[in-house]
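Student: need a 3D model of the sequence below.
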Amino acid sequence: MRIAVAGGTGTVGRHLVAAAQARGHEVTVLSRSSGVDVLAGTNLDPALADVPVVIDVLNLTSLSKRKSVAFFERATQNLLRAEARAGTAHHVALSIVGIDRIDASYYAGKLAQERLVSASEVPHTIARAGQFHEFAEQVVGQATFGGVSMVPRLLGRPVAASEVAEHLVSIAEGAPLGRASDLVGPRNETLADMVRRMYAHDGIRRRVLEARLPGRYGRGLASGDLRGSGSATVAKVGFDEWLSSGHRRR
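Tutor: Purely as a prediction, here's the structure:
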């Protein structure tokens, strides 16, 4: 099967492309390097010709609600319009568990994306997953000052990006579901504890300070909502296993 991946060079996208190819699928990566600009809508029509499935794992790093909403709305609208013209049979969108009450900051963009996908005439599946194990590395890369890392208070059930990728390929191989079962990690984790264990594993001596971020976004991170609720598919790879396994890409 031919699958187009938007965001195929990112944290999940790299694993997704590899997982789809390993299962025998022909993968087209929608990227500027290949001449396709999803945000600008450039060359989407030829890229999606005769492609039955599109998986969207595009992402940006921003805590600005305005920037997040603008990014996800523009990218999603461009993809869905091109897919409607191409007759795409299945649009798969990756989102995040537990964000319904956190319509703020970055998560406002993901909720805007979900609304557009749900309202689209393109057959679709929204697949929510927990925060990634990789988030621990991403956070400290942006919030470390000398010998101190400042980490937001966050309670969730994180998953490995590689398992999210496998989950998305399985969904893409099936019929559109509208909303797939959430994918969550095997145990509850706080981000600060994850960072401390990561530093211990890597032999890094650095102090980790945890602080609750202000506003609705900060309350949402600390609330435990990001653990998800109800029935969910439970991933297999825990954080400590991820640290010392091939699932981690450094």
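Student: hey, let's count contacts and neighbours off CA atoms from now on
Tutor: Noted.
Student: is it fair to say Ala75 lies in a helix?
Tutor: Yes: using DSSP: H, G, I helix; E, B strand; the rest coil, the assignment for Ala75 is a helix.
Student: one more to line up against the first:
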Amino acid sequence: MRIVVAGGTGLAGRRVVATARERGHDVVALSRSSGTDAASGAGLRDALTNADVVVDTLNVATLDARESEEFFRATTANLLAAEGDVGVAHHVALSIVNCDRAPYGYYTGKVAQESLVTQGEVPWTILRVTQFHDFAAQMFTQARVGPLRFAPRMRTQPVAIGEVAARLVDLAEAAPAGRATDLAGPREESLAAMVRAYARATGRGGWIPAVPLPGRFGRAQRDGTMLPGPDADRGTGTFGQWLATLSGSRA
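Tutor: Just a heads-up that it's a prediction; the model follows:
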């Protein structure tokens, strides 16, 4: 099977590419460095020719609602158009658990992405997952004011990227399924505690206060809106296990 991974050099995309290749698939990793740009559409048609399925793991580093929506509308529309032109039979999109219940900030773009996929003509599957374990590292890097780092208050049930990648490839190998069963980690965690533990594990401890983010998005993070429902599948990899792999590192 020829699988094209949009965002194939990103955090999730790299794992999808590796997993699909381990299973013997012919895999193409799309990225601007490879001459394709999903945001502008450049090179997409040629890159998708003869593809059986496209797995969209594209991401944008922003918390701004307008920037996120513009990115996901452009990339999704361009991918779907190119897929339609060359006859791709299956579009698999990676999304976020309950993004439609908190359609603010970055999640605004994910809601727009899902809308385009579900209304498009290419048969589709959407997999919603919870935050990755690596979310702690991202927040440690991004959540700061000057020299002060802080940790947003959030209830989360983080999942291992490797398990997400395996599920995405499972879905790519199967027929279009619409909304797939959500995938979450095995247990709930506090994001603030995760960020502090990450800092200690990488030798960068110190005072990291937990800060409630303002507005509706902040409330959704704190009140459990982003947690998976009872019918979601649970992975097995824990945050503690992921953290153990970082001990002694200086990532």
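Student: mean deviation, the helix or strand encompassing Val169 of the first structure versus the second structure?
Tutor: If you go by DSSP states H and E, Val169 of the first structure is part of helix 161-173. When the second structure is overlaid, helix 161-173 of the first structure sits 1.0 Å from its aligned residues on average, using mean C-alpha distance after the TM-score superposition for the first structure.
Student: so the next helix or strand after that helix aligns onto which residues of the second structure?
Tutor: Sequence-wise, the next helix or strand downstream of helix 161-173 of the first structure (DSSP H and E) is strand 178-179. Aligned by TM-score structural alignment, strand 178-179 of the first structure falls on residues 178-179 of the second structure.
Student: need the contact list for the aligned partner of Pro123 of the first structure in the second structure.
Tutor: Aligning on TM-score structural alignment places Pro123 of the first structure opposite Pro123 in the second structure. Going by C-alpha atoms under 8 Å, 6 or more residues apart in numbering, Pro123 of the second structure touches 89-91, 176.
Student: quick one: the strands in the stretch 101-250 of the second structure?
Tutor: If DSSP state E, counting those that start in this stretch is used as the criterion, the strands of the stretch 101-250 of the second structure fall at 124-129, 144-145, 148-149, 151-152, 155-156, 178-179, 183-184, 189-190, 210-211, 233-234.
Student: mean per-residue distance, the fourth one to the first structure?
Tutor: In other words, strand 151-152 of the second structure. Averaged out, strand 151-152 of the second structure is 1.0 Å away (mean C-alpha distance after the TM-score superposition for the first structure).
Student: what is that strand packed up against?
Tutor: Using 3 or more C-alpha pairs under 8 Å, 6 or more residues apart in numbering; DSSP states H and E, the elements in contact with strand 151-152 of the second structure are helix 191-201, strand 210-211.
Student: average offset of the longest one relative to the first structure?
Tutor: It stands for helix 191-201 of the second structure. Mean deviation for helix 191-201 of the second structure: 1.6 Å (mean C-alpha distance after the TM-score superposition for the first structure).
Student: can you list the neighbours in contact with that helix?
Tutor: Counting contacts by C-alpha under 8 Å, 6+ apart, the residues outside helix 191-201 of the second structure that touch it are 136-137, 139-140, 151-156, 205-206, 208-210, 239, 243-244, 246-249.
Student: which of those count as buried?
Tutor: Neighbour counting with 16 or more other C-alpha atoms under 10 Å marks 136-137, 139-140, 151-156, 208, 210, 239, 243 as buried within those.
Student: what's the span of stretch 218-229 of the second structure, first residue to last?
Tutor: 20 Å (C-alpha to C-alpha, to the nearest Å).
Student: now what about it, what contacts it?
Tutor: Applying C-alpha under 8 Å, 6+ apart, the contact partners of stretch 218-229 of the second structure are 97-99, 101-102, 130, 153-157, 182-184, 188, 212-213.
Student: recalculate using a threshold of 10 Å.
Tutor: 96-104, 128-131, 152-158, 182-185, 187-188, 190-191, 211-213, 216-217, 234 (C-alpha atoms under 10 Å, 6 or more residues apart in numbering).
Student: of these, just the buried ones, PyMOL syntax please.
Tutor: A single PyMOL command selects the buried members of the contacts of stretch 218-229 of the second structure (16+ other C-alpha under 10 Å):
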select buried, resi 96+97+98+99+102+103+104+128+129+130+131+152+153+154+155+156+157+158+182+183+184+185+187+188+190+191+212+213+217+234
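Student: just confirm Ser231 of the first structure contacts Ser181, I think it does.
Tutor: Yes: if you go by C-alpha atoms under 10 Å, Ser231 of the first structure and Ser181 touch, sitting 7.5 Å apart.
Student: who has more neighbours, the two?
Tutor: Per other C-alpha atoms under 10 Å, whichever of Ser231 of the first structure and Ser181 has more neighbours is Ser181, with 17 against 10.
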